[in-house]
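S.K.: Build the 3D model from these lines:
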Amino acid sequence: MDFDIKNIDLAPGGRHRIEWAEQEMPVLRGIQQQFTSDRPFAGLRISACMHVTTETANLMVSLQAGGADVVLSASNPLSTQDDVAASLVSHYEIPVYAIKGEDNETYFKHLNAALDHNPHIVMDDGADLVSTIHKSRRNLIDNMIGGTEETTTGIIRLRAMAADGALQFPMMAVNDALTKHMFDNRYGTGQSTIDGIVRATNVLVAGKNVVVAGYGWCSRGIAMRARGLGGNVIVTEIDPLKALEAVMDGYRVMPMMEAAAIGDIFVSATGDIHVFDEHHFMAMKDGALLSNSGHFDVEINKPALEKLSTNGPKRVRPFVEQYTMKHNGHRLNLLGEGRLINLAAAEGHPASVMDMSFAGQAMAAKYLIDNKDKLENRVYTIPQEVDQEIARIKLDAMGIYIDTLTAEQVAYLNSWEEGT
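M.R.: Down below sits the predicted model:
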């Protein structure tokens, strides 16, 4: 078995952490038991490009239990948990290509190693596997059944491909499932982002001006958790509806240029480029913290930050690089190299919320198999009945039960004769 990881001797600790996470993932556990019985992926190869964490490990093991020949590569150079990678290789015999802190050359080498697996299905977190197949590995297309995508950023890329007629196989938009973006994005990103910022800096959030760029589901969660810790939250937006929602939720809303001058902690989670840019850096206070919770490290314009600084970055803490501005001597602190702060400096989302997201991934892959002769080369959402089943299983695992409609109520809702 080929693989490329940091140190195989880290495997025992990784296994303990994988098993710890599994205790918090009852939905995926139930799906794994069903997969073990039905073997829906028997004879199929799945290549995954995802954050190599304890939660992802449990998804890989579930796919393997369903008969899949699985390979995993990292979807972010700083998100890999090296002990988890070692355990997957050592204890589960799943090839992994991921090393925390790998450079870009190694990152893309690992992507291509996963594609050397000649997959029938790809599981993506940012659409790097899919875009690589379409750009430089087109020989793999004829063998593809389809793929799944985990992130808002990735789905933006996939929908652009589909709109251009470039997408050559069907993709499942797992991020669009309600049990994913309403929970993983909001509660997972909200908690883990603040966790990453605090671990990296040991800063007190209370009393600070926390500037949150965007008000999508991830940013909603970040704003909610920052306010919960006593932060004075400012939201910036380009969408008038989302901006209005942020106002109604009790946040201050203003243009980024205004927020730049008063913010203490900055977080971006938009999926777009240069959300924090040169003119913003010029206006920021001494000691400002810059962080990103969007998938790619482009939301903070790092080349501009470097250009404006005196001698480049100074590492002042393990995940903090400090830039001293030439024009006024202010020190701006970039967290986690501008990459996903919740995975660079912390452990990512808690297992209990990833349970639903990865249940969606597993069920989306099965949906591709079950419907492979019916699907077109476009982006599909998770069927509503799958979403509801995931939510039902999650509630059961939490010991929470809900009402069901009576026959009379069903009849009323399906009739048009009744009324005032």
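
S.K.: contacts, neighbours, all on C-alpha from now
M.R.: Will do.

S.K.: tell me how far the ends of stretch 284-295 are from each other?
M.R.: 24 Å (Cα to Cα, to the nearest Å).

S.K.: Report the buried residues of the longest helix seen in the chain.
M.R.: Scanning the chain for the helix with the most residues, using DSSP state H, yields helix 351-370. By neighbour count on 16 or more other Cα atoms under 10 Å, the buried set for helix 351-370 is 351-369.

S.K.: Over to stretch 11-31?
M.R.: 11, 14-15, 17-18, 21-22, 24-29, 31.

S.K.: what's the answer for stretch 297-311, then?
M.R.: Applying 16+ other Cα under 10 Å to stretch 297-311 flags 297-302, 305-306, 308-309 as buried.

S.K.: start to end distance for that stretch?
M.R.: One end of stretch 297-311 to the other measures 21 Å (Cα to Cα).

S.K.: what comes into contact with that stretch?
M.R.: Here stretch 297-311 makes contact (Cα atoms under 8 Å, 6 or more residues apart in numbering) with 268-278, 281, 290-292, 312-313, 323-327, 337-340.

S.K.: Now go through the residues you listed and say which are in helices.
M.R.: Counting by DSSP H, the contacts of stretch 297-311 contribute 278, 281 to helices.

S.K.: Which among the contacts of stretch 297-311 count as buried?
M.R.: Neighbour counting with 16+ other Cα under 10 Å marks 268-272, 275-278, 281, 290-292, 313, 323-325, 337-340 as buried within the contacts of stretch 297-311.

S.K.: For the residue nearest to F296 when sequence neighbours are not counted, give me its contacts.
M.R.: Nearest residue to F296 in three dimensions, chain neighbours excluded: R339, at 6.5 Å (Cα to Cα, 6 or more residues apart in numbering). Counting by Cα under 8 Å, 6+ apart, R339 touches 78, 291-297.

S.K.: and which of the buried residues of stretch 297-311 is nearest E347?
M.R.: Set against E347, the nearest of the buried residues of stretch 297-311 by Cα to Cα is D297 (17.8 Å).

S.K.: I'd like the structure of this one too, to check against the first:
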Amino acid sequence: MPQPKPSMIRNPDAYPSGEQKIEWARAHMPLVGEIERRFAEERPFLGKRISMCLHLEAKTARLALAIQAGGAEVAIAGSNPLSTQDDVAAALARRGVRVYAWHGATPEEYRSHLEAVLDWEPEGVIDDGADLATILHRERPEQAAKIRGGCEETTTGILRLRAMAREGVLRYPMLAVNDAQCKHLFDNRYGTGQSVWDGFMRTTNLMIAGKTVVVVGYGWCGKGVAMRARGLGAQVVVCEVDPIRAVEAVMEGFRVMPIREAAEIGDIFIAVTGNKAVISRDAMERMKDGAILGNAGHFDVEVDKAALADLAVEVRTARPNVDEYRLADGRRLYLIAEGRLVNLAAGDGHPVEVMDMTFALQALGLREVMTKSYPPGLHAIPAHMDEEVARMRLSTWGMEIDELTEAQKRYLASWNA
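M.R.: Below you'll find the model as predicted:
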């Protein structure tokens, strides 16, 4: 096997505060802690190399250390140039994980970090947005054929992998963690709902109450963003292309309208679709002075940044992580965190407890695909694994639930009871 490159981090001496963050996460991630204990006994990844591409902060560090406890050599790259926390990267490197990431990486540096985690020929991957899968299949097909398997946790990544599987080009098995109930029902909805507004408020120091918030996309993440905006006192408008989701939004009490109409009344716009240019030039031309644009989708393509730059006659930094675009008619539009993930590029990401569930699924899913024989393609997380994580969560809360009796099981399984 090739020898992995040394860690590529910005400030090795920043590890003390990174250690503090990791220990705080440890104290509030009992599920990952229990899995780490099991892995240390079972050693399911002994001698295996695992490459990870995830937002590099304390919760992710806990997942990497749990996999390392299972016997793996672990390398990790950041999945967003603005979400990497350099002190956490330093602390993780100090614990023997190969780390290739730093905050504010240029596109070229970001790409070199992704290349670095693949250069040592991993046998398993944990991907975010299918970044590693894209490089492997476009540029390293021979290496892709040697991957035993992995996990993907984002909606955007699942869309890419599903397209690859549909075309018959996906060369290794991937478990769709994002589609697991313990992921999208909780992480996407409650995690995104809280973290988007946490990042927005700490970055802008503005009120949400009394404003009109336009949520573009009403999937599980959009539902959480809309729900929490209403809870903060906003009037919420939803824009959708799916008629079923639009009906659901109306029945949840939200106004639904096309983005062209919403553009004229919105104060805050949050895009969360997984698609590009959903906040378009046409919408920006209709927005009122002072409108604020944010993105909660994986890639920085949901706000049409090229169109925004073309419309502007002047661009300046209004405050840290907020860029002001002044248009020819004097209107000002504000873009949060360069149009990148507002909850991570402008905050600490999802709450620790909800990521405990998601990363428990990631760890168990990786063990599943690395220790069993799955054919190439995109596969669902086994239902028993979903239930195991839910039961672990209930247990940490000190809660119990009922069990079906044998008679009840027979009744449900019969058509002639």
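
S.K.: The longest helix of structure 1 against structure 2, how far on average?
M.R.: Compared with structure 2 after the fit, helix 351-370 of structure 1 shows a mean deviation of 0.8 Å (mean Cα distance after the TM-score superposition for structure 1).

S.K.: Residue range in structure 2 corresponding to that helix, please.
M.R.: Helix 351-370 of structure 1 corresponds to residues 352-371 in structure 2, going by TM-score structural alignment.

S.K.: residues in contact with the matching stretch?
M.R.: Stretch 352-371 of structure 2 has contacts (Cα under 8 Å, 6+ apart) with 25, 28-32, 35, 44-45, 59-60, 63, 66-67, 124, 126, 148-151, 153, 173-175, 177, 182-183, 186-187, 190-191, 381, 385-386, 389-390, 393.

S.K.: how does it look with 6 Å?
M.R.: 29, 32, 149-150, 183, 187 (Cα atoms under 6 Å, 6 or more residues apart in numbering).

S.K.: Closest one to D198 of structure 2 out of those residues, please.
M.R.: D187 (14.9 Å).

S.K.: Neighbours of the closest one, how many?
M.R.: Neighbours of D187 of structure 2 under the rule other Cα atoms under 10 Å: 25.

S.K.: For it, which non-adjacent residue is spatially closest?
M.R.: Per Cα to Cα, 6+ apart, closest to D187 of structure 2 is V354, 5.6 Å.

S.K.: How about V169 of structure 2?
M.R.: Of all residues not flanking V169 of structure 2 in the chain, H137 sits nearest, at 8.0 Å (Cα to Cα, 6+ apart).

S.K.: can you give me the helices in the stretch 151-300 of structure 2?
M.R.: Here the stretch 151-300 of structure 2 has its helices, by DSSP state H, counting those that start in this stretch, at 155-166, 181-183, 192-204, 220-231, 243-251, 259-262, 281-286.

S.K.: that older thread, what is the nearest of the contacts of R339 of structure 1 to R159 of structure 1?
M.R.: Closest to R159 of structure 1, out of all of the contacts of R339 of structure 1 and judged by Cα to Cα, is H295, at 16.4 Å.

S.K.: Looking for the alignment partner of that closest one in structure 2.
M.R.: Aligned counterpart of H295 of structure 1 in structure 2: H298 (TM-score structural alignment).

S.K.: Just give me the neighbour total for that match.
M.R.: 22.

S.K.: Give me the residue at the spatial middle of structure 1.
M.R.: Centroid check for structure 1 by Cα atoms, centre = their mean gives T151 as the closest residue, at 5.3 Å.

S.K.: quick one, what contacts the counterpart of M161 of structure 1 in structure 2?
M.R.: Under the alignment (TM-score structural alignment), M161 of structure 1 maps onto M164 of structure 2. Contacts here follow Cα under 6 Å, 6+ apart; on that basis M164 of structure 2 touches L170.

S.K.: how close does M164 of structure 2 get to K211 of structure 2?
M.R.: M164 of structure 2 is 41 Å from K211 of structure 2, by Cα to Cα.

S.K.: what's the answer for A328 of structure 2, then?
M.R.: Taken as Cα to Cα, the span from A328 of structure 2 to K211 of structure 2 is 25 Å.

S.K.: I'd assumed K307 of structure 1 was in a helix, is it?
M.R.: Yes. Assessed with DSSP: H, G, I helix; E, B strand; the rest coil, K307 of structure 1 lies in a helix.

S.K.: Run a quick neighbour tally on the equivalent of A42 of structure 1 over in structure 2.
M.R.: Using TM-score structural alignment as the criterion, A42 of structure 1 maps onto L46 of structure 2. By other Cα under 10 Å, 16 other residues sit near L46 of structure 2.

S.K.: A75 of structure 2 now?
M.R.: Residues near A75 of structure 2, counting by other Cα under 10 Å, number 27.

S.K.: What of R140 of structure 2?
M.R.: Residues near R140 of structure 2, counting by other Cα under 10 Å: 13.

S.K.: aligned partner of it in structure 1?
M.R.: Aligned by TM-score structural alignment, R140 of structure 2 pairs with R137 of structure 1.

S.K.: Over to Y15 of structure 2?
M.R.: In structure 1, Y15 of structure 2 lands on A11 (TM-score structural alignment).

S.K.: give the contact list for that match.
M.R.: 83, 86-87.

S.K.: Please, which helix or strand holds it?
M.R.: In this assignment (DSSP states H and E), A11 of structure 1 forms part of helix 11-22.
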